[in-house]
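[1] For reference, the sequence and a predicted model appear below.
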Amino acid sequence: MSDTLREALFVRTKLTFTAVAAAAASALVLTACGTSSDPGASSGKDGTADASKPLVVAASPVPHADILDFVRKNLAAKAGLKLEVKEFTDYVLPNTATESGEVDANYFQHKPYLDDFNKKKGTHIVPVVNVHLEPLGLYSKKTDDLKGLTSGKTVAVPNDTTNEGRALRLLADNGLITLKDGVGSDGNLSDVADAKGLKFKELEAATLPRALNDVDAAVINGNYAVEAKLKPATDALAVESAGDNPYANFLAVKKGNEKDPRVLKLAELLNSPEVRKYIDDTYEGSVIPASGPVK
């Protein structure tokens, strides 16, 4: 056999061995990590969650992440819970990250928003337990009275479906506009029967506090108001009523993970007297405890 042929056979043998080894390694990785169809992908062989791993929760910075940080620093260790908090500043990524498994749970939204999101995005996120309510408020830097919002004035509202409908309801309840009969939480600008001369600007919810200098008033979600140092209880021209309010914010997970023992522990802690006191003391009415099951 020539040296050239011997070298060619050696190279082919080496390449074949490398390919077999790579395939074996890939199979080992898939076995260890699991696939999306493997019930034990992120847990033990029986499909139950590994309680020794940290529970990773996606949350809006204020007040959600602050409340979770209070739990992490003061209550979680004693309860045997390892908790990690990932902050998100929009209303989309927390749900998509929960759906994909990038995070284990999220805490940032209310039921009307989640129902709309699941329907539009095909996701399977479900609520676990209510935690708090952030009263929606109407704010202005150009008038300190609702009477100042006269014909020709511009009011900014959130541009996502459920929060826009909620904002329009607040304006209607305070006599600034009239809505068509039967309009619910999914109302939009086409459902305004009489704008009474007001003009509207639809903006992403997170940008509304910054828009106050450019419009005559803005309807702002409670968490973004608090983050912007606005207090619904004292700074708003009008505030949403807390009674029978369907907009409580809750802990949520992907369907099938509701009984994860780590999730159940966190749910219990979020409804604890310690957390209720923290919310009351920290936010002074700008955020209101709203514990219990999600209706």
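    Good, I have the coordinates. As the structure is a computational prediction, the values presented were derived from the model and not from experiment.

[2] Please make it C-alpha for all contacts and neighbour counts, starting now.
    Noted.

[3] Could you count how many residues lie near residue 69?
    16 (other C-alpha atoms under 10 Å).

[4] If you drop the residues flanking it in sequence, what lies closest to it?
    residue 85 (7.3 Å; C-alpha to C-alpha, 6 or more residues apart in numbering).

[5] what about versus this one:
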Amino acid sequence: MRTSVKYTTAALATSALALTLAACGSSSSATGSAASGSSADASKPLVVVASPTPHAQILEYIEKNLAAKAGLNLQVKVVTDYVTPNTAVQDGSADANYFQHQPYLDDFNKTHGTNIVSVEAVHLEPLGLYSNKVKSAAALADGATIAVPNDATNEGRALKLLADNGLLKLKDGVGTTATPNDVTDNPKHLKFQEIDAAQLPRTLSDVDAAVINGNYALDAKLNPEKDALLLEKAQDNPYANILAVKSGHQNDPRIKKLAALLHSPEVKQYIDTTFSGSVVPAF
């Protein structure tokens, strides 16, 4: 059931993206994205698919303030699910995406047979536990229901957040692939609902708490630093969000320009000023 829902969402969103690209006259699905590596035409628009917050915001800042001076024609396409950005890059309807961390990309490539690679790590969005019903994790009642992301790596990441804060214990060595079946000690008898990551903020009125990805928390006007009951630590965190392309396109001169801009002092200052610690530069 989980897989079918994700594929349906991806199919609808991919169709919408394709129509958008056609409507704006982009050639990214033809010659623009077909060229690989250094053979790509540096004058063509660079189409990047991104989640709304903070990814698209950061890219739109670059588009408005930095891209022209760098000789980059940047086009940002906003998508809200976690499948379409990779399928669009794989099929050539987009040149790059910016929405995911490396563990998610590794799992996606393995599961879907894609060959997408990271170019640069850009920022970290700390994952947090949120609630409309309690003011602290300790106040969760026996048998409380926790909503968690239903994609493989983020579900494991969510359970690790709970384990790191003493709410449960996981099997040794299970890592980012953990599921509720890997919980070995559950003193509060917590129950788990596996929900599409984008829908998690909407569950807060129906569950006792939810573990929400940073970008979706920001979309829902939640402030991770102020509103989260529990929040991931940034130090030594493997979940930095990355700029990613189809393998072989890393040397596209447009990609190199964007990567340099994403690591620029201007972008670092923009992230620090705009998100006040809710999004942390990873460079």
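    The structure has been received and is ready for your questions. This structure is a prediction, so every number in the text was calculated from the model and none was measured.

[6] Please state their TM-score.
    Overlay of the two chains. TM-score (TM-score structural alignment, normalised by the length of structure 2): 0.87; 255 aligned residues with a C-alpha RMSD of 1.9 Å.

[7] about what we covered before: quick one: contacts for the residue nearest to residue 69 of structure 1?
    Neighbouring residues of residue 85 of structure 1 by C-alpha atoms under 8 Å, 6 or more residues apart in numbering: 56-59, 65, 68-69.

[8] Now do the same for it: helix, strand or coil?
    Three-state call for residue 85 of structure 1 (DSSP: H, G, I helix; E, B strand; the rest coil): strand.

[9] And it, how far from residue 35 of structure 1?
    Separation of residue 85 of structure 1 from residue 35 of structure 1 (C-alpha to C-alpha, to the nearest Å) stands at 25 Å.

[10] wait, doesn't residue 54 of structure 1 sit right on residue 84?
    Yes - between residue 54 of structure 1 and residue 84 there is a contact under C-alpha atoms under 8 Å: 6.3 Å.

[11] What are the boundaries of the helices in structure 1?
    Remark: helices assigned in structure 1 by DSSP state H are 3-33, 66-74, 93-100, 111-121, 161-173, 222-227, 232-235, 261-270, 273-283.

[12] Out of those, which gets nearest to residue 150 of structure 1?
    Residue 150 of structure 1 lies closest, by C-alpha to C-alpha, to one member of the helices of structure 1: helix 161-173, at 12.8 Å.

[13] Can you find the partner of residue 193 of structure 1 in structure 2?
    Matched by TM-score structural alignment, residue 193 of structure 1 corresponds to residue 184 in structure 2.

[14] Run through the residues that contact that match.
    168-171.

[15] Going by distance to residue 20 of structure 2, which of those residues wins?
    Using C-alpha to C-alpha, these come closest to residue 20 of structure 2 at residue 170, 43.8 Å.

[16] What count of nearby residues applies to the counterpart of the closest one in structure 1?
    Taking TM-score structural alignment, the alignment pairs residue 170 of structure 2 with residue 179 from structure 1. Residue 179 of structure 1: 21 surrounding residues under other C-alpha under 10 Å.

[17] residues contacting the nearest residue to residue 179 of structure 1 once chain neighbours are set aside?
    Using C-alpha to C-alpha, 6+ apart and skipping the chain neighbours, the partner closest in space to residue 179 of structure 1 is residue 192 (4.5 Å). Counting by C-alpha under 8 Å, 6+ apart, residue 192 of structure 1 touches 177-180.

[18] same check, this time on residue 262 of structure 2
    62, 122.

[19] Please report the distance of the corresponding residue of structure 1 for it from residue 35 of structure 1.
    Under the alignment by TM-score structural alignment, residue 262 of structure 2 pairs with residue 270 in structure 1. Per C-alpha to C-alpha, residue 270 of structure 1 is found 32 Å from residue 35 of structure 1.

[20] Check residue 285 of structure 1 too.
    46 Å.

[21] quick one: which of these two has more around it?
    Using other C-alpha under 10 Å, the more surrounded residue of residue 285 of structure 1 and residue 35 is residue 285, with 17 against 13.

[22] Please pull up the equivalent of the more buried one in structure 2.
    So, by TM-score structural alignment, residue 285 of structure 1 is matched to residue 277.

[23] cool, residue 89 of structure 1 as well?
    That one, residue 89 of structure 1, aligns with residue 80 by TM-score structural alignment.

[24] quick one: contacts for the residue lying closest to residue 139 of structure 1 once chain neighbours are set aside?
    In this structure, residue 139 of structure 1 finds its nearest non-sequential neighbour in residue 236, 4.9 Å apart by C-alpha to C-alpha, 6+ apart. Contact partners of residue 236 of structure 1, counting by C-alpha under 8 Å, 6+ apart, are 137-140, 230.

[25] Apply 7 Å and report the result again.
    137-139 (C-alpha atoms under 7 Å, 6 or more residues apart in numbering).

[26] Now, of the residues you listed, which are buried?
    137-139 (16 or more other C-alpha atoms under 10 Å).

[27] just those residues now: which is nearest residue 292 of structure 1?
    Among these, and counting by C-alpha to C-alpha, the member closest to residue 292 of structure 1 is residue 137, at 24.0 Å.

[28] Touching, residue 158 of structure 2 and residue 147? I think so.
    No - contact criterion C-alpha atoms under 7 Å: residue 158 of structure 2 and residue 147 do not qualify, at 9.5 Å.

[29] Quick check: neighbours shared by the two?
    Joint contacts of residue 158 of structure 2 and residue 147 (C-alpha under 7 Å, 6+ apart) are residue 211.

[30] Would you write a PyMOL line that selects the buried entries of the contacts of residue 184 of structure 2?
    Applying 16+ other C-alpha under 10 Å to the contacts of residue 184 of structure 2, the buried members can be selected in PyMOL as follows:
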select buried, resi 168+169+170
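
[31] The contacts of residue 184 of structure 2: which two are farthest apart?
    168 and 171 (10.4 Å).

[32] Fine by me, thanks again.
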